[in-house]
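Novice: Have a look at this fold, sequence not included:
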């Protein structure tokens, strides 16, 4: 029994006719017929009932297909893996992204890389502020998407990825939503500002868009921050792509906060200049730069300051 015989049998069984199997395998129909006949002869079993136009599996053929399909799939997977090894593909790529990163363009890039390297493992995780770049400097990431302000440019190669607008928001019925525009500093200080903490272990970055002298609630991810704000327990700045739907539905209100100094955050893809990378990491770098993100349009009225 040969792998070609198994492939021919599997193709006929799954496509219904010898002609369709021949087309799928780029062989002549007589060649497919001969392969299946030889397989039946070697096994001394009839796998197909050929009385009808379509090749119908016998009971023995159906049972044999269960095992044969797995062998064909495993062999094709092993072939793909071997070819990847031949290209020097690394077994795993580690991508770390800033918590405010829009995922859609990241997933599009990962999809294209997976098509070329289907067996490579991916480790994708989020960090915050300086903690994102720290994973690259300490060697726990191969590529990162980080705030451009957090760079150590002497050792990093940077490539623009996206610009993310930060919109200060509050639940529609929160007192701050009726406090006026711009929101008075005293009112902002009176209510909890929900803030993402820096995940850096060594050297945290200075806080961004934090009102001095106010009450702070700290969280470690964007989802928790959004849910706290949606519950009416505080206010804070979030990526526009995260709050756009809530503003449109009227469940969230955008605030004008003059104390916010950063309206748009530039995100960049980074890799370490002094570390060699395998073909998968290089391919992911290229794909992340192939279709850079764009600054999203404002979900607020013109002239409203974001943070």
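Specialist: Looks like it arrived, so ask away. As the structure is a prediction and not an experimental result, all values here were calculated from the model.
Novice: From here on, just use CA atoms for contacts and neighbour counts.
Specialist: Noted.
Novice: List the contacts of residue 124.
Specialist: 94, 95, 96, 97 (CA atoms under 8 Å, 6 or more residues apart in numbering).
Novice: Could you do residue 100 as well?
Specialist: 164, 222, 238, 239.
Novice: Filter those residues down to the ones in helices?
Specialist: Under the assignment DSSP state H, the contacts of residue 100 contribute residue 222 to helices.
Novice: Just the buried residues of the contacts of residue 100.
Specialist: For those, a burial check counting by 16 or more other CA atoms under 10 Å picks out 164, 222, 238, 239.
Novice: Farthest-apart pair in these, please.
Specialist: 164 and 222 (13.7 Å; CA to CA).
Novice: Does anything pack onto the helix or strand that contains residue 266? Which helices or strands?
Specialist: Using DSSP states H and E, residue 266 maps to strand 264-272. For strand 264-272, the packing partners by 3 or more CA pairs under 8 Å, 6 or more residues apart in numbering; DSSP states H and E come out as helix 130-137, strand 143-147, strand 156-171, helix 279-290.
Novice: Second structure follows, compare the two:
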């Protein structure tokens, strides 16, 4: 073989590659022909043609059963990977052709009532088995970063009224209340606790999961010691164990407030805040058919959040 021939890209048919793969897996030309619904001579010719185009002897035909040569084993290992990728690509194209994208990436933010959101998504996706739902969690500015870098198709997070680059569907209001466990603070429950009185007590805050964070003041008390946690569930546990105080969504602590396991610090100096939970997506990106169906479903308000 000349240098020019060695450097020339191999050109072979996918049909020939599939015939070789079948012979390698099944151990005979006849078995491969039966599996592929071809004739024995056509499969034999396809494999011979592939060997000629590659300049390799892939099969040892000297015995009762055909065997892979060393080159054949190495080539078949790579060919198997390529054939699986082609099959996946074919499946992907067929799913697109019938109008359902294979994957939808959704990020839940730190304010989400997860049982409610997951219940809604379960209801929507039960009739769309061809689309796989990929869920992630991000906090503070993390969900917005995921939209910006294109690794999320849709997020559920606090509404951002000033963001003109996003479409937003307002879903519900979330009240955030300042709370502490009984005995954590020396002040009587219901008294007007001031920020100055809290400066010596640990405040629990949610960590921002974004890589490029921007300074945001979420109820921070200047000069107070702080501890950070990944989500409100962990934050609630720390507060219940008298390790810190902090703001929590009201839907998470209704029972604890009712039985006195937590005490509200809400008052003139610590008013809390009401946030709007929204579904958001980018305006400048195309969205697949299932993503559009989900957006319309959320717009129509078919689920209580």
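Specialist: Nice, thanks for sending it over. All figures in this text were calculated on a predicted structure; none of them were measured in a lab.
Novice: Go through the helices and strands packed on strand 264-272 of the first structure and name the closest to residue 21 of the first structure.
Specialist: Closest among these, using CA to CA: helix 279-290, at 33.5 Å.
Novice: Which positions within that closest one qualify as buried?
Specialist: By neighbour count on 16+ other CA under 10 Å, the buried set for helix 279-290 of the first structure is 280, 281, 282, 283, 284, 285, 287, 288, 289.
Novice: Now do the last one against residue 15 of the first structure, distance only.
Specialist: Distance from residue 289 of the first structure to residue 15 of the first structure, counting by CA to CA, to the nearest Å: 40 Å.
Novice: How about the third one?
Specialist: Here residue 282 of the first structure is placed at a distance of 38 Å from residue 15 of the first structure (CA to CA).
Novice: same deal with the fourth one?
Specialist: Plainly put, residue 283 of the first structure is 35 Å away from residue 15 of the first structure if you go by CA to CA.
Novice: ok, and the closest non-adjacent residue to the residue mapped onto residue 165 of the first structure from the second structure?
Specialist: Matched by TM-score structural alignment, residue 165 of the first structure corresponds to residue 175 in the second structure. Nearest residue to residue 175 of the second structure, sequence neighbours excluded (CA to CA, 6 or more residues apart in numbering): residue 274, at 4.4 Å.
Novice: how about the one you found, what does it touch?
Specialist: Residue 274 of the second structure makes contact with 173, 174, 175, 176 under the criterion CA under 8 Å, 6+ apart.
Novice: residues contacting the residue lying closest to residue 289 of the first structure once chain neighbours are set aside?
Specialist: Distances taken as CA to CA, 6+ apart place residue 161 nearest to residue 289 of the first structure, at 6.5 Å, with adjacent residues excluded. Going by CA under 8 Å, 6+ apart, residue 161 of the first structure touches 145, 266, 267, 268, 269, 288, 289, 292, 293.
Novice: List only those of the residues you listed flagged as buried.
Specialist: 145, 267, 268, 269, 288, 289, 292, 293.
Novice: which stretches of the stretch 201-307 of the first structure form helices?
Specialist: 222-230, 240-249, 279-290 (DSSP state H, counting those that start in this stretch).
Novice: Which of these sits closest to residue 213 of the first structure?
Specialist: It's helix 222-230; of the helices of the stretch 201-307 of the first structure, that one is closest to residue 213 of the first structure (CA to CA) at 19.6 Å.
Novice: What span of the second structure is the closest one aligned with?
Specialist: Going by TM-score structural alignment, helix 222-230 of the first structure lines up with residues 232-240 of the second structure.
Novice: what do you get for stretch 267-283 of the first structure?
Specialist: Against the second structure, stretch 267-283 of the first structure falls on residues 277-293 (TM-score structural alignment).
Novice: now swap in stretch 122-139 of the first structure and tell me
Specialist: Going by TM-score structural alignment: stretch 122-139 of the first structure matches residues 133-150.
Novice: mind listing what's buried in the matching stretch?
Specialist: 133, 137, 138, 139, 140, 141, 142, 143, 144, 145, 146, 147.
Novice: was I right about the fifth one contacting residue 112?
Specialist: If I follow you right, that is residue 140 of the second structure. No - between residue 140 of the second structure and residue 112 there is no contact under CA atoms under 8 Å: 11.6 Å.
Novice: Can you lay out the buried residues of stretch 133-150 of the second structure as JSON lines showing distance to residue 47 of the second structure?
Specialist: Formatted as JSON lines, those follow (distance: CA to CA, whole Å):
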{"residue": "133", "distance to residue 47 of the second structure": "41"}
{"residue": "137", "distance to residue 47 of the second structure": "50"}
{"residue": "138", "distance to residue 47 of the second structure": "52"}
{"residue": "139", "distance to residue 47 of the second structure": "56"}
{"residue": "140", "distance to residue 47 of the second structure": "58"}
{"residue": "141", "distance to residue 47 of the second structure": "57"}
{"residue": "142", "distance to residue 47 of the second structure": "53"}
{"residue": "143", "distance to residue 47 of the second structure": "52"}
{"residue": "144", "distance to residue 47 of the second structure": "53"}
{"residue": "145", "distance to residue 47 of the second structure": "51"}
{"residue": "146", "distance to residue 47 of the second structure": "48"}
{"residue": "147", "distance to residue 47 of the second structure": "48"}
